[in-house]
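> how would this look folded up:
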Amino acid sequence: MTCRIAGLLLEKVTGMSAERYITGHVFRKAGLRHTSFPRTPYLPGPSSKAYEALFGFFDPPRDYGVYDMSWAWTSGAVVSTMEDLDRFFRLLLRGELLDAALLAEMRKTVPVRSFSGAVIDYGLGIFPIDLPCGRFWGHDGSVPGMQTFAFSDAGGGRQFAFGVNLRNYQQLDENGVPVPHAIDFAIGDHLLEAACGPGAEATAKAARPPVPIGVDGGTATP
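Next up is the predicted model:
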């Protein structure tokens, strides 16, 4: 909802459609060749299926591989590739898309409670995760059946981006909160090794820090 409001404000201030402004001032400026607002529910190019379990309500999980995201508008009606996601965060955090003052504003965080009940520090469109090899900034995103993660260190020298095509596979507890699944811990392990290299998983397990797996998913401790 907040991103949709931002889109309305963008159109009011610029006098042009949000799609046109974002395409020209973000996608093209950053050289994102495979990122766009799709015109149809069909993705432009090869893609995986997208399975939604809805916490067991769909059994077996339902395929949302063809799904019209236009309803989300500036809150998520964009398709991209992992290469473009990495490029976007690399340029953003190096200060090549915004000036230093605006980037500093993005990094000012406030505590936000996720759907799972976990509290994370959240900035203006990005949030940090602290790993054994340093602090990374980025974001996740999800639609029925799909979730992506993309994070970068401050200089863009270390990055990782990956996606999963099965959503809400967890069970809910008596309070309606998702119970961490083995997949969540596997994602945490993968995140650590992708960001910090071999051996990081063992180091993290010894210290047992929480590994955020997204605003939607909360945290999992490997």
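> make it CA atoms for all contacts and neighbour counts henceforth
Will do.
> Could you point out the longest helix of this protein?
Longest helix in the chain, counting residues (DSSP state H): helix 182-196.
> continuing past it, what's the next helix or strand?
Using DSSP states H and E, the helix or strand that follows helix 182-196 in sequence is helix 200-207.
> Name the residues of that next one that are buried.
Buried residues in helix 200-207, counted by 16 or more other CA atoms under 10 Å: A200, E201, A204.
> Output those residues as JSON lines; include the columns distance to I129.
Output for the buried residues of helix 200-207, formatted as JSON lines (distance: CA to CA, whole Å):
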{"residue": "A200", "distance to I129": "15"}
{"residue": "E201", "distance to I129": "15"}
{"residue": "A204", "distance to I129": "13"}
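> Show me which of the residues you listed is closest to L131.
Ranked by distance to L131 (CA to CA), these are led by A204 at 7.9 Å.
> and the longest strand for the protein?
Within the chain, and with DSSP state E defining each element, the longest strand by residue count is strand 134-143.
> got the angle for the longest helix of the chain vs strand 134-143?
Using axes from the mean of the first three to the mean of the last three CA atoms, to 10 degrees, the inter-axis angle of helix 182-196 relative to strand 134-143 is 140 degrees.
> and for comparison, fold this next one:
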Amino acid sequence: MERPLIVALDFESKEKVQTFLCPFQEPLYVKVGMELFFGEGPSIISYLKEEGHRIFLDLKLHDIPNTVKQAMRTLARLEIDLVNVHAAGGINMMEAALEGLDMGTSSGRKRPNIIAVTQLTSTSERMLKEEILIETPLLKTVLHYAKLAKESGLDGVVCSPNEVESIREACGESFMTITPGIRMQDDPHHDQVRVATPRLAREKGATGIVVGRSITKADDPVEAYMRVKKDWECEINA
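Okay, here's the model as predicted:
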């Protein structure tokens, strides 16, 4: 199974993306989030594809089923590699998202993979109970959302490394677990709560990791990328 290291392009403009990517000698797997996509529009996807990069379009759609279906139909035409929704939208919405992707994918092409956000890695147990008013423990909530995503036909979920093992056990080895909140040992956590190193995420069995500021804010982004890559691709002792 492919285990991608996905670099979060959390920039507001194409110019800053170009400056960041210029020193790299190889195409990357990159994440385009709301800030960049809303600022530059679909043209940023075209640019990244022309440069050979693979793309996770991270818009976290969450709306009524038909709206999400039509949005996914449009996004599929961008020929990205991975896209997501919020699992909290429910089974009907996730099924509609998948249907929209299928409808929008050109004949003869593989549809983009689609995964569901369980709970953001900035969500703590306290926040879940006191602000979102969900009394169910965080792990149980994440696992429930993952099971709903699998039932809906989605390819996997976004989760923290803390939940990967439980999701793999419940949903199978082929069900994708993409984990943000990845930091090197000495990096600040910033606004993330449920974090882990690349090595720990690998040991827990994560399918892929998303790394942002540990690379993009480094003095030497290429060197930081290689450090993260080495830690992520480490051999796991039997």
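> List the TM-score for the superposed pair.
Superposed pair, TM-score by TM-score structural alignment, normalised by the length of the first structure: 0.30. Supporting alignment: 104 aligned residues with a CA RMSD of 5.3 Å.
> what's the longest strand of the first structure packed up against?
Using 3 or more CA pairs under 8 Å, 6 or more residues apart in numbering; DSSP states H and E as the contact test, the elements touching strand 134-143 of the first structure are strand 127-131, strand 146-153.
> Quick one: closest of these to L192 of the first structure.
Of all those, strand 127-131 sits nearest to L192 of the first structure, with 7.2 Å by CA to CA.
> Of the buried residues of helix 200-207 of the first structure, just say which sits nearest to D86 of the first structure.
Checking those one by one against D86 of the first structure (CA to CA), the nearest turns out to be A200, at 21.3 Å.
> how about the helices in the second structure?
14-21, 34-40, 43-50, 65-76, 91-104, 125-130, 138-151, 164-171, 198-204, 213-216, 221-232.
> same check, this time on the first structure
Under DSSP H, the first structure gives helices at 2-14, 18-22, 82-93, 100-106, 182-196, 200-207.
> on that earlier part again, determine which stretch of the helices and strands packed on strand 134-143 of the first structure is the most buried.
Of all these, strand 146-153 carries the top mean neighbour count, a mean of 22, counting by mean count of other CA atoms under 10 Å.
> Give me the contacts around that strand.
Outside strand 146-153 of the first structure, the residues within contact range by CA atoms under 8 Å, 6 or more residues apart in numbering are 50-52, 85-86, 89-90, 93, 134-142, 158-167, 214.
> And for K230 of the second structure, the neighbour number?
Using other CA atoms under 10 Å, K230 of the second structure has 13 neighbouring residues.
> What's the separation between it and N92 of the second structure?
To N92 of the second structure, K230 of the second structure is 40 Å away according to CA to CA, to the nearest Å.
> and if you look at L148 of the second structure?
Counting by CA to CA, the gap from L148 of the second structure to N92 of the second structure is 10 Å.
> So for those two, which sits in the more crowded spot?
Comparing L148 of the second structure with N92 by other CA under 10 Å, the one with more neighbours is L148, at 20 against 12.
> Now that one. Nearest residue, chain neighbours left out?
Among residues not flanking L148 of the second structure along the chain, I91 sits closest, at 6.3 Å (CA to CA, 6 or more residues apart in numbering).
> so can I have TSV of the helices and strands packed on strand 134-143 of the first structure showing distance to E19 of the first structure?
Formatted as TSV, those follow (distance: least, CA to CA, whole Å):
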stretch	distance to E19 of the first structure
strand 127-131	24
strand 146-153	21
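> of these, which approaches A100 of the first structure most closely?
Closest among these, once you apply CA to CA, is strand 146-153, at 16.0 Å.
> so the closest one versus strand 127-131, what angle?
Using the same axes, to 10 degrees: strand 146-153 of the first structure against strand 127-131 is 70 degrees.
> what's around L191 of the first structure, how many residues?
23.
> tally of neighbours for the nearest residue to it once chain neighbours are set aside?
Sequence neighbours aside, F160 is the residue nearest to L191 of the first structure in space, at 7.7 Å (criterion: CA to CA, 6+ apart). When counting by other CA under 10 Å, one arrives at 22 neighbours for F160 of the first structure.
> if I read this right, F160 of the first structure contacts C196, doesn't it?
No - using CA atoms under 8 Å, F160 of the first structure makes no contact with C196, being 9.9 Å away.
> Can you tell me how far the nearest residue to D140 of the first structure once chain neighbours are set aside is from A101 of the first structure?
Leaving out its chain neighbours, the residue that sits closest to D140 of the first structure by CA to CA, 6+ apart is F149, at 4.3 Å. Per CA to CA, F149 of the first structure is found 26 Å from A101 of the first structure.
> ok so, going back, now the residue nearest to L148 of the second structure: how far from Q70 of the second structure?
To Q70 of the second structure, I91 of the second structure is 16 Å away according to CA to CA.
> Could you list every helix and strand in contact with the longest helix of the first structure?
Using 3+ CA pairs under 8 Å, 6+ apart: helix 182-196 of the first structure touches strand 159-164, helix 200-207, strand 219-220.
> out of the ones you listed, nearest to P111 of the first structure?
Ranking those by proximity to P111 of the first structure (CA to CA) places strand 219-220 first, at 14.2 Å.
> who does the closest one touch, helix- and strand-wise?
Applying 3+ CA pairs under 8 Å, 6+ apart, one finds that strand 219-220 of the first structure contacts helix 182-196, strand 211-212.
> that older thread, could I get the helices and strands packed on helix 182-196 of the first structure in a markdown table, plus columns for distance to I187 of the first structure?
Compiled in a markdown table, these are given as follows (distance: least, CA to CA, whole Å):
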| stretch | distance to I187 of the first structure |
| --- | --- |
| strand 159-164 | 9 |
| helix 200-207 | 11 |
| strand 219-220 | 9 |
